[in-house]
Every structure is written in C-alpha cells, then in structure tokens.
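**Q** have a look at this prediction, sequence included:
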Amino acid sequence: MIFTPDETRRYARHLVLKGMGGPGQQALKAAKVLVVGAGGLGSPVIAYLTAAGIGTLGIVDNDTVSLSNLQRQVLHTVGGIGSGKVQSAANFAAALNPHVTVTSHAVRFEPDNATGLIADYDLVIDGTDNFATRLSIATACEAAGKPLISGAVSMYDGQLTVFLPDGPRFADLYPASPDDADLPSCEATGVLGPLTGIIGTLMAMEAIKLITGIGTPLVGRLLMYDGRDARFTELTY
C-alpha cells in the first residue's frame, strides 16, 4: 500500500515512531472501523482515528445535534445544531483528513440491524450511553467474531475495556442485565465534559493498538478512571 506525498507528510510522526512505522500506518490505512455513537465518547474516538489515518470509518447515530451536546461532544458546533450527528461528524472528519473514507449510518443500532451494520468492519467501538444498546452491540460482535472496544462515563467517572472473540465475554463483566430505567442518565446526573475526552481518547488508543499489534490491549481488564481524584484503577474479569 503506497502513501501519497501528502500522507507521508501527514503521518510523519507515526512513520518515524519505533514499533509503528510504515507497516503500522499501512495497517491503519487498510482498517475498517465502526463507531457506534457520535456523542461524548464518539467525538474523540472519531477525531483521533480520523487524524491517525484509518482507511474506512463507519459512524452510527440517529440523533441530532442540540445545544446541550456542545459542552462535551467536540465534533459538533453551534452551526450544526438541528442537523444529524452522523452528518456533522462526517463533515468534521472530511475537513480533518480527506484520505479517510467515512460511511454514514443515520440509524439507531438495534438487534434487527446489528448484523448488517457490523458486517463490513474489522473492529467495532461502542460509544453509546445506554445498557440495552451496549448489550446489543456486544451480542452482535460476539456472534460475528468481531473485536469490540466498549467505554462508558457518568458524572466524574469513566471506564473502558476490550472484548476479543477468544477472550472474556460481555456477560462475564455484566452477568446481570440492569434495566436502563434504573440506571442514572446523563440528563439526570450530568457528566463533566473532559471526562468523555479522557475515556474516548483511551478507546481510540486501544483501537490503534489492536489494528497495529502494538502493546497489550485491555482484554479481560476493566480500566476505571476517577476524575475527582485523578486515579486509575484496574480490575480483571
């Protein structure tokens, strides 16, 4: 896979990076990644994967941009209020890196369309904000043998982990499925804006690691972040 002169300059810091280099950047260019959710977590994921040179980036979201999103969903702007988040995110990605192919899926991720949505992608990243959708994504990825990066935030705290086809399953981490009505919502409890950036950026990092084979992914490990005390804690499952 040959890089254009523009790509060579654009990815120069990757190309000279030991462990990444040309092979790593080529792996990124060949990768097809699906991001479910273009909100607080999806924003930094989409931004950093676009900047890194992912070949194909799929974005799933059926929501529209509202003023209350702008405190943390940094892909979107005042000018985009009322427009679809998928289109807003695609516009951001196109302006940042024209070498990335963006595929828009302006639909809600549900069990009925899950198989079709993930079929053409190598890796799925879950940036959604409710348990039912997260369960649907994990179930579809398990059935299709697709790697999944999952993150979540609430108030001042966040967490992320990685599920691989041959690793611990979603049910090992969440043996019981809570009702979303019993869980605190972002609208009710709030979330500190930079928290989504911290967790979302770590999710993008895990994606790049999986694609390039760099480092050790968070498989069977739940990384938790306490924003108030600036502490990371890790649990195994």
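**A** Perfect, thanks for sending it.

**Q** switch to C-alpha atoms for all contacts and neighbour counts from now on
**A** Fine.

**Q** please name every helix or strand in contact with the lengthiest helix in the chain.
**A** Taking DSSP state H as the criterion, the chain has its longest helix at helix 193-212. The helices and strands touching helix 193-212, judged by 3 or more C-alpha pairs under 8 Å, 6 or more residues apart in numbering; DSSP states H and E, are helix 21-30, helix 42-52, strand 123-126, strand 148-154, strand 157-163.

**Q** tell me which of those approaches E110 most closely.
**A** strand 123-126 (12.9 Å; C-alpha to C-alpha).

**Q** also this one, for the comparison:
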Amino acid sequence: MNNEILLRYSRHLLLKEVGIEGQTRLAEGRVLVLGCGGLGATVVPFLAAAGVGRLLLADHDVVELSNLQRQIAYRETDLGRPKVEAATDAVRALNPAVQVQALRERLDEPTLTALARTVDVLVDCSDNYATRRALNRAALAARVPLVSGAAVRFEGQLSVYLPHDPASPCYECLFPGEEAGDGPCATFGVFAPLVGVVGAHQAAETLKLLMGVGRPPVGRLLSYDALEACWREMGFERDPACPACGQPGAAAPSA
C-alpha cells in the first residue's frame, strides 16, 4: 500500500480486527448489490468508501423525485437517470479505485446464479419477494453468502444466510410460500432514515464477511423499530421441508 492508500484507510488500519490484512481482503472483494433504491443507496457508498475492490450494481429503475426523500446517493441532477449509472458516478466520485459494473436490467434466477458465482457476497436491497426469492436460490446454487435487508414504514429487518454452512437456514426457511412481506414502500411509505439504519448494517455485515471477522446474524432475524428506537431479535432454524434448501437435490449443501 502506498502512502495515499494508507492515509485513506488509516482509521480501518488502526482496528486490530482489520489492519492491512483486512483492508487487503476488502480491496480484493467482489460484491453484487441487487437494488439501488433506499437500501442500496446507503450500502453502495459505504462499500465504496471502505475500499471494496469491485462492485456489481443491478437495478432496472430510474431516479425519481420521490426517491430523494431517502436515497441520499442521488441528487436532483440525477432525476430521470438510471439508478445504476447515478450510483456508479457516486462511487467513482467517492473512491475512484473501486471497479464498478452497472447492470440496468431485471435479473432472472439463472442470470443471478451466473453472477453469484463471480462474487464473494450478495447483498439483497430489492423491494419485492419474487426477486428476493430468486436471489436466495442463486445464493444457494453458488454457495455464496447473502446479506438480506428490508425496510417499510418504521420497521427494518436484517439477516445473513450462509449457503456453505449446513446449519444455516436460507431466506425461504424464514419466508416460505409464493408471496411474503408487507409490500413496497411506494404503497405503504417509509421513514427516511430507516433505510440508512438498515443499509448501514447490511454494509457492515458485508465488510465483516469479506474480512472474515465478527459473527454474522445467521439464524437470527434482527428487527429495528424506529418509533421505539429499539432492536429485537428472533431466532429461527433451517426448515427440513424448505422448498429451496430442504428437499433432496436442492442447491443447498447437505450436512
């Protein structure tokens, strides 16, 4: 590392859990962020600022005026632009050393699986169950960790899934069926800082996974209530009858 890099990441390097080895792992890390809306607009800048080497950003949407209430990576000058393009510009302005690949499209499960095999961590910042389910199955097939978050109204949720760990449940163990969740924030609304709270935690768990430090919330659903300013935790286990990871021949590894 040259002097400029040492100075940029000096506050990381002071942490014994990070140091030069951890920062090097971040520089070598590859992350797919699916969704550049409220959660993604928080996750992406934190990953870029922390020095994650390569980011794949996937979103089919454009920046709209209603986004600016909470998606702080964007400006009024970005209105009408594809979110992945605006997010890419934000990353390059923040940390030019980060490589960014922008994917402006809806990704189906086969495409997600192919992309998952090229990265170290998947970050779910999407806003619908069908996409989350497809990403979960891609994570299982590629055996890549999945950091999942959600935010609506005043409540946020976070959990981490480790497909390479036989004891780890998957997303569908927790949310089974064809439909799940409260729906998009466009229907129910969302408290502006909530996406920042959940997105920052997603970024933290992603960095921990890349560096191999700390303990991720596997088998634990963390729920944040912004009105009460409190976190709650619910434990859950792998479901032997889960259609994604519990059936014979499923993509998840057997014990």
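**A** That came through fine. The structure displayed is predicted, hence computed values, not measured ones.

**Q** and the helices and strands packed on helix 193-212 of structure 1 as TSV, adding mean neighbour count and distance to Y225 of structure 1?
**A** What follows is these, written out as TSV (neighbours: other C-alpha atoms under 10 Å; distance: least, C-alpha to C-alpha, whole Å):
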stretch	mean neighbour count	distance to Y225 of structure 1
helix 21-30	20	27
helix 42-52	24	17
strand 123-126	25	18
strand 148-154	24	9
strand 157-163	23	5
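
**Q** minimum distance to A230 of structure 1: which of the ones you listed has it?
**A** Of all these, strand 157-163 comes closest under C-alpha to C-alpha, at 9.8 Å.

**Q** how about residues contacting the closest one?
**A** Under the criterion C-alpha atoms under 8 Å, 6 or more residues apart in numbering, residues 147-153, 169-170, 195-196, 199, 202-203, 206, 217-227 lie in contact with strand 157-163 of structure 1.

**Q** find me the equivalent region of it in structure 2.
**A** Counting by TM-score structural alignment, strand 157-163 of structure 1 pairs with residues 155-161 of structure 2.

**Q** so which bit of structure 2 is the helix or strand containing G58 of structure 1 matched to?
**A** In this assignment (DSSP states H and E), G58 of structure 1 forms part of strand 56-60. Aligned by TM-score structural alignment, strand 56-60 of structure 1 corresponds to residues 54-58 of structure 2.

**Q** the matching stretch vs structure 1, mean deviation?
**A** By mean C-alpha distance after the TM-score superposition for structure 1, the fitted stretch 54-58 of structure 2 averages 0.5 Å away from its aligned residues in structure 1.

**Q** repeat that for stretch 130-139 of structure 2.
**A** Stretch 130-139 of structure 2 sits 0.5 Å off on average (mean C-alpha distance after the TM-score superposition for structure 1).

**Q** got the contact list for that stretch?
**A** 108-110, 112-114, 116, 122, 124, 126, 145-146, 163, 170-172, 178-179, 244, 251.

**Q** mind running it again at 6 Å?
**A** E109, L112, T113 (C-alpha atoms under 6 Å, 6 or more residues apart in numbering).

**Q** ok, and the most crowded of those?
**A** Within these, L112 tops the neighbour count with 24 neighbours, counted by other C-alpha atoms under 10 Å.

**Q** now it: how far from A139 of structure 2?
**A** Per C-alpha to C-alpha, to the nearest Å, L112 of structure 2 is found 8 Å from A139 of structure 2.

**Q** now find how far off-centre the match of strand 157-163 of structure 1 is within its chain.
**A** Averaging C-alpha positions (C-alpha atoms, centre = their mean, to the nearest Å) puts stretch 155-161 of structure 2 10 Å from its chain's average.

**Q** how about stretch 165-183 of structure 2?
**A** 16 Å.

**Q** in it, what's buried?
**A** S168, P169, C170, Y171, E172, C173, L174, P176 (16 or more other C-alpha atoms under 10 Å).

**Q** could you work out the most separated pair of those?
**A** S168 and P176 (15.5 Å).

**Q** residues contacting the residue most central in space within structure 2?
**A** Central residue of structure 2 (C-alpha atoms, centre = their mean): V123, 2.3 Å from the mean position. Each residue near V123 of structure 2 by C-alpha under 6 Å, 6+ apart is listed here: V33, L146, V147.

**Q** residue in structure 1 paired with it?
**A** By TM-score structural alignment, V123 of structure 2 lines up with I125.

**Q** do P82 of structure 2 as well
**A** Aligned partner of P82 of structure 2 by TM-score structural alignment: G84.

**Q** isn't its match right next to T64, touching?
**A** Yes. Here G84 of structure 1 reaches T64: they are 4.2 Å apart, a contact under C-alpha atoms under 6 Å.

**Q** mean per-residue distance, the match of strand 157-163 of structure 1 to structure 1?
**A** Mean deviation for stretch 155-161 of structure 2: 0.3 Å (mean C-alpha distance after the TM-score superposition for structure 1).

**Q** in JSON lines: the contacts of stretch 130-139 of structure 2, plus secondary structure and distance to L26 of structure 2.
**A** Listed next are the contacts of stretch 130-139 of structure 2 as JSON lines, based on DSSP: H, G, I helix; E, B strand; the rest coil; distance: C-alpha to C-alpha, whole Å:
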{"residue": "E109", "secondary structure": "helix", "distance to L26 of structure 2": "27"}
{"residue": "L112", "secondary structure": "helix", "distance to L26 of structure 2": "22"}
{"residue": "T113", "secondary structure": "helix", "distance to L26 of structure 2": "22"}
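
**Q** L222 of structure 2 -> structure 1?
**A** In structure 1, L222 of structure 2 lands on L223 (TM-score structural alignment).

**Q** that match against E234, yeah?
**A** Yes. Using C-alpha under 6 Å, L223 of structure 1 makes contact with E234 at a distance of 4.6 Å.

**Q** quick one: buried residues of whichever strand or helix holds A138 of structure 2?
**A** A138 of structure 2 belongs to helix 129-142 when assigned by DSSP H and E. The neighbour-count check on helix 129-142 of structure 2 (16+ other C-alpha under 10 Å) flags 129, 131-142 as buried.
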